[in-house]
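**Student:** the sequence isn't on hand, but the structure is:
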């Protein structure tokens, strides 16, 4: 028999609850249970990092990606872009070809989230951060933009070079990404071979 539990996001009742732990904890200090469909809610990109977050002990890839995405917010804001709050971040297989480094699914799921997936074949933290920034540009723009003129202008403003469909990091962006990665700590992932 399954008990329905109410979660903290929208008061929606979910089945198959399991504990989810947040770095800063919940306001009431309790552990909350979310269903499998809402599990990814914990990787929503917050406006700022909690003061208790220990960057050297990221428990998984999704927390690391979220930490980096939060630190990318000021760079995006400086260039007139806003990273949406309702984005789920993850690492997963994208295509049989290892050329695909990331994907942003710009159409929202049933809960109103966009999804960003990073390739499991890369583990260089600066490259992962650059791919994340590239995909977050997609998330920040309208769903039908693709690699069109607004995307190209935003990518150039952030510091990407080369073709819009590639992740070529310019020197200024590389410097900022290296600082972010240094603060985020070790990327807790080993590339698939």
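**Tutor:** Alright, I've got the coordinates. Because the structure is a prediction, the values reported are computed rather than measured. Numbering: from 1, shown residues only.
**Student:** can we go C-alpha only for contacts and neighbour counts from here?
**Tutor:** Will do.
**Student:** any idea how far residue 141 is from the residue nearest to the spatial centre of the chain?
**Tutor:** The geometric centre of the chain, computed from its C-alpha atoms, lies nearest to residue 89 (Cα atoms, centre = their mean), at 3.7 Å. In this view, residue 89 and residue 141 are 17 Å apart by Cα to Cα, to the nearest Å.
**Student:** before we move on, what about residue 187?
**Tutor:** 27 Å.
**Student:** in the longest helix seen in the chain, what's buried?
**Tutor:** Assignment by DSSP state H gives helix 61-78 as the longest helix of the chain. For helix 61-78, a neighbour-count test (16 or more other Cα atoms under 10 Å) marks 61-73, 75-76 as buried.
**Student:** again, but for stretch 169-182
**Tutor:** 169, 173-174, 176-178, 180-181.
**Student:** quick one: the strand or helix carrying residue 129 to helix 61-78, angle?
**Tutor:** Element membership of residue 129 [criterion: DSSP states H and E] is helix 125-140. Counting by axes from the mean of the first three to the mean of the last three Cα atoms, to 10 degrees, helix 125-140 points 60 degrees away from the direction of helix 61-78.
**Student:** what about helix 125-140, distance to the chain center?
**Tutor:** Relative to the centre of its chain, helix 125-140 is centred 8 Å away, using Cα atoms, centre = their mean, to the nearest Å.
**Student:** do stretch 134-145 as well
**Tutor:** On Cα atoms, centre = their mean, the centre of stretch 134-145 falls 13 Å from that of its chain.
**Student:** stretch 148-166 too?
**Tutor:** Worked out by Cα atoms, centre = their mean, stretch 148-166 lies 19 Å from the chain centre.
**Student:** hold the first one in mind and look at this next one:
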């Protein structure tokens, strides 16, 4: 006979529990949450999203084939109370179906819940932050390890040094850390021809600072190019 053990709590199951805890708050302010929501972990989508610190994102129901809002919490976030604050922010968008952006109904409800300052970023008041800490103790730790490598790639921080392995212990694997596109290690600078009346009509190229240091190139019409 084997001993019965409780199944491991997934991130998504934990987030759904948190959503259920938040539901009464939305009823109290007269903007109830949709009965069905997709809540998961994932990166924000948008222009150059890989270089932005997007903590969470909500998609309107009309954006999905099943008509259900999709909410994502960034895999870079792991602190339980912060995850709850991000989730609450995104749930306000879901309750409004993203109609108001960060203004009007969204701003009204966010302020009632205790967010302050710029609503484009996560700014919980001291009271709301304390509530999230208390709720975190009730729900238990968020079962997630922060994807810290993504943060380092976004901010340009160096990889941490790996201590030498003990004799007989295989060294940690090195190299690529994701299956996505390779990180661009050289910043390409834009050069263009700004000479008024030049027949090249604003010819532009990109190159690295290494080659710019050796000399600025010329456009097809023979005019020296400049940065920008």
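**Tutor:** Perfect, I can see it now. Quick caveat, the model's predicted, so the values are computed rather than measured.
**Student:** about what we covered before: which residue lines up with the residue nearest to the centre of the first structure in the second structure?
**Tutor:** Here residue 89 of the first structure is matched to residue 39 in the second structure, going by TM-score structural alignment.
**Student:** what's the match for residue 71 of the second structure in the first structure?
**Tutor:** Using TM-score structural alignment, residue 71 of the second structure sits opposite residue 116 in the first structure.
**Student:** pretty sure that match contacts residue 90?
**Tutor:** Yes - counting by Cα atoms under 8 Å, residue 116 of the first structure touches residue 90, with 6.4 Å between them.
**Student:** corresponding residues in the second structure for the longest helix of the first structure?
**Tutor:** So helix 61-78 of the first structure sits over residues 11-28 in the second structure, by TM-score structural alignment.
**Student:** superposed on the first structure, what's the mean shift for the matching stretch?
**Tutor:** Averaged over the aligned pairs, stretch 11-28 of the second structure sits 1.2 Å from the first structure after superposition, using mean Cα distance after the TM-score superposition for the first structure.
**Student:** count the residues that sit near residue 80 of the first structure.
**Tutor:** 11 (other Cα atoms under 10 Å).
**Student:** give me the three-state assignment for it.
**Tutor:** coil (DSSP: H, G, I helix; E, B strand; the rest coil).
**Student:** OK, contacts around the residue mapped onto residue 87 of the second structure from the first structure?
**Tutor:** Matched across to the first structure, residue 87 of the second structure falls on residue 132, judged by TM-score structural alignment. Going by Cα atoms under 8 Å, 6 or more residues apart in numbering, residue 132 of the first structure touches 65, 69, 102, 116, 118.
**Student:** from those, which is closest to residue 124 of the first structure?
**Tutor:** residue 118 (11.9 Å; Cα to Cα).
**Student:** need the strands for the second structure, in chain order.
**Tutor:** Per DSSP state E, the second structure carries strands over the ranges 37-41, 56-59, 69-73, 189-192, 204-207, 226-227.
**Student:** nearest to residue 120 of the second structure, of these?
**Tutor:** strand 56-59 (11.1 Å).
**Student:** that closest one aligns to what range in the first structure?
**Tutor:** Going by TM-score structural alignment: strand 56-59 of the second structure matches residues 102-105.
**Student:** got the angle for the helix holding residue 129 of the first structure vs strand 87-91?
**Tutor:** 150 degrees.
**Student:** helix 125-140 of the first structure against the second structure, how far on average?
**Tutor:** Mean deviation of helix 125-140 of the first structure relative to the second structure after superposition (mean Cα distance after the TM-score superposition for the first structure): 0.4 Å.
**Student:** mind listing what residue 120 of the second structure touches?
**Tutor:** Applying Cα under 8 Å, 6+ apart, the residues contacting residue 120 of the second structure are residue 102.
**Student:** counterpart of it in the first structure?
**Tutor:** Aligned by TM-score structural alignment, residue 120 of the second structure pairs with residue 165 of the first structure.
**Student:** gap between its match and residue 88 of the first structure?
**Tutor:** Separation of residue 165 of the first structure from residue 88 of the first structure (Cα to Cα): 21 Å.
**Student:** over to residue 151 of the first structure?
**Tutor:** Counting by Cα to Cα - residue 151 of the first structure and residue 88 of the first structure are separated by 20 Å.
**Student:** okay, residue 187 and residue 141 of the first structure: which has more neighbours?
**Tutor:** residue 187 (23 against 18).
**Student:** just give me the match in the second structure for the more buried one.
**Tutor:** Per TM-score structural alignment, residue 187 of the first structure is aligned with residue 142.
**Student:** excluding its backbone neighbours, what's nearest its match?
**Tutor:** Take residue 142 of the second structure and drop its neighbours on the chain: the residue closest to it by Cα to Cα, 6 or more residues apart in numbering is residue 80, 5.2 Å away.
**Student:** how many neighbouring residues does that neighbour have?
**Tutor:** 20.
**Student:** kindly report the same for residue 99 of the first structure.
**Tutor:** Residue 99 of the first structure has 11 neighbours, counted by other Cα under 10 Å.
**Student:** for the second structure, what spans make up the helices?
**Tutor:** Secondary structure of the second structure by DSSP H: the helices cover 11-28, 80-95, 104-113, 126-139, 148-155, 209-212.
**Student:** can you tell which of those is closest to residue 60 of the second structure?
**Tutor:** Of all those, helix 80-95 comes closest under Cα to Cα, at 6.8 Å.
**Student:** wait, residue 177 of the first structure touches residue 129, no?
**Tutor:** Yes - assessed by Cα under 8 Å, residue 177 of the first structure is found in contact with residue 129 at 6.7 Å.
**Student:** all set now, cheers.
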